[in-house]
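Visitor: heads up, no residue letters with this:
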């Protein structure tokens, strides 16, 4: 593991990744740095006041679309059609909600102000994308991530009402499947993602899929 002290300093080889999945510290959140990171399966994950921490974990949590699990009760909610789902209509509100939403598991606080602005800039380039879930014209859920053209790297999601983030997730998966993407990158294990059908694969397998084609 090394400190990134120069703007154009490359990430070290994956052989230097720690057991926790940390590959480097420091650097910046420039468009160029973030694009280069995601091409290599690396992503930033840290808290306000900490140096930037770059991860490339092994194993990797992913969803293969045919494995998506939609419960009977969730299918009933989808049939009622009480929500409207859009794509890339309000990215800034989605990431702001992901940053500030109160979560029982404590996740979400890692979206720092600098990270928020960096992903907004990537959205302007069409690389960071969002899914919005609306109820009575109010934004009640959503998610955002990085679109690599054949792999979508999910970053964070939020719900203000029950099941809103699940609806965003399901609509995204259906869209990616229609467009022949390879998988949805969920990064690291959690029970919620596992309940939706995500699974862990080795980093090597993930990187083989990722490197077939990536963002330019």
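Guide: Received, thanks. Being a predicted model, the structure only gives us computed values, none of them experimental.

Visitor: only C-alpha atoms for contact and neighbour calcs from this point on.
Guide: Noted.

Visitor: now for the lengthiest helix in the chain, which elements pack on it?
Guide: Longest helix in the chain by number of residues, with DSSP state H as the criterion: helix 164-178. Under the contact definition 3 or more Cα pairs under 8 Å, 6 or more residues apart in numbering; DSSP states H and E, helix 164-178 sits against strand 128-135, strand 138-147, strand 151-159.

Visitor: Mind doing that once more with 10 Å?
Guide: Contact analysis of helix 164-178 by 3 or more Cα pairs under 10 Å, 6 or more residues apart in numbering; DSSP states H and E lists helix 72-80, strand 84-87, strand 128-135, strand 138-147, strand 151-159, strand 183-187, helix 191-195 as its packing neighbours.

Visitor: if we look at the last one, which residues are touching it?
Guide: Read that as helix 191-195. The contact list for helix 191-195, computed with Cα atoms under 10 Å, 6 or more residues apart in numbering, reads 61-63, 68-71, 166, 169, 186, 197-200.

Visitor: can you do 8 Å?
Guide: 69, 186 (Cα atoms under 8 Å, 6 or more residues apart in numbering).

Visitor: After that helix, which helix or strand is next? Please name it.
Guide: Moving toward the C-terminus from helix 191-195, the next helix or strand (DSSP states H and E) is strand 199-201.

Visitor: So which bits of whichever helix or strand comes after that next one are buried?
Guide: Scanning forward in sequence from strand 199-201 by DSSP H and E, the next helix or strand is helix 203-210. By 16 or more other Cα atoms under 10 Å, the buried positions in helix 203-210 come out as 203, 206, 210.

Visitor: Presented hereafter is structure B, for comparison with structure A:
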């Protein structure tokens, strides 16, 4: 069944979502509500003209940090170009580029001005992180997501050059491996993610994984990419 949220900052059990993963409708994008949602494995996804929809997918695609699959051609791209990885230096440009790209099966983009302003706050207080790929000092790809406990909830990515969103994901994976994170949540399954090493878990297993990850302190604040050159990481 689908629940109607009130002004009270509370969510139903995510395992009660309907067969499509829709759990609740309504509420607002209050920062405390968003952090509670992510801490329960729930995420917002809606068109700007709609009520806020909250989702908890029946099958969740996740990546294991440090186990992103790099194709032979992607490794060649990394070796060919002198990409630079930066973390948490350019939120506004990253989310604006992400907002220019529609999700599969959705017309337009869900990243409205309200979303940008709200997630700017999450970035400013240290819960949202960006991974940025630069070539010759120009931003060419990146992603952003929410960090809570030992879980990272990926939100969106973009590329202005082939494969650079994949490079951002690889860099994030290596960074999170170094930080001891348990998983990267990809929210919605797609062939691109599966090729990169994502695997689906049931909502029951995902719920257990989220609860375990939330036992750890939040890694709040600006992060740094201190793992060296990308070329060294793919050897």
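Guide: Structure's in. What do you need? Remember, it's a predicted structure, so these values are computed and weren't measured experimentally.

Visitor: TM value for the aligned chains?
Guide: Once superposed, chain against chain, the TM-score is 0.93 (TM-score structural alignment, normalised by the length of structure 1); 215 aligned residues with a Cα RMSD of 1.9 Å.

Visitor: quick one on the thing from earlier: for the buried residues of helix 203-210 of structure 1, which one is nearest residue 153 of structure 1?
Guide: residue 210 (10.2 Å; Cα to Cα).

Visitor: Could you measure from that closest one over to residue 38 of structure 1?
Guide: 9 Å (Cα to Cα, to the nearest Å).

Visitor: I figured residue 213 of structure 1 was touching residue 147, is that so?
Guide: No. The criterion here is Cα atoms under 8 Å, and residue 213 of structure 1 misses it with residue 147 at 11.5 Å.

Visitor: neighbour-wise, which of these two wins?
Guide: Shown here are residue 213 of structure 1 and residue 147; by other Cα atoms under 10 Å, residue 147 has more neighbours (20 against 13).

Visitor: so what's that one closest to, chain neighbours aside?
Guide: For residue 147 of structure 1, ignoring the flanking residues on the chain, the nearest one in space by Cα to Cα, 6 or more residues apart in numbering is residue 127 at 5.4 Å.

Visitor: residue contacts, that neighbour?
Guide: Contacts of residue 127 of structure 1 (Cα under 8 Å, 6+ apart): 146-148, 215.

Visitor: Now distance to residue 32 of structure 1 too, for the helices and strands packed on helix 164-178 of structure 1, in JSON lines please.
Guide: Shown next, in JSON lines, are these (distance: least, Cα to Cα, whole Å):
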{"stretch": "helix 72-80", "distance to residue 32 of structure 1": "39"}
{"stretch": "strand 84-87", "distance to residue 32 of structure 1": "24"}
{"stretch": "strand 128-135", "distance to residue 32 of structure 1": "13"}
{"stretch": "strand 138-147", "distance to residue 32 of structure 1": "14"}
{"stretch": "strand 151-159", "distance to residue 32 of structure 1": "17"}
{"stretch": "strand 183-187", "distance to residue 32 of structure 1": "20"}
{"stretch": "helix 191-195", "distance to residue 32 of structure 1": "29"}
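
Visitor: So which bits of the helix or strand where residue 95 of structure 1 lies are buried?
Guide: Assessed by DSSP H and E, residue 95 of structure 1 sits inside helix 91-100. Neighbour counts using 16+ other Cα under 10 Å place 91-92, 94-95, 97-99 of helix 91-100 of structure 1 among the buried residues.

Visitor: Tell me roughly how far it lies from structure 2 on average.
Guide: On superposition with structure 2, the average gap between helix 91-100 of structure 1 and its aligned counterparts reaches 0.7 Å (mean Cα distance after the TM-score superposition for structure 1).

Visitor: Determine the set of other helices and strands touching that helix.
Guide: helix 113-124, strand 128-135, strand 138-147, strand 151-159.

Visitor: Chain neighbours aside, what residue packs nearest to residue 44 of structure 2?
Guide: Once flanking residues are discounted, residue 44 of structure 2 sits nearest to residue 54: 4.5 Å by Cα to Cα, 6+ apart.
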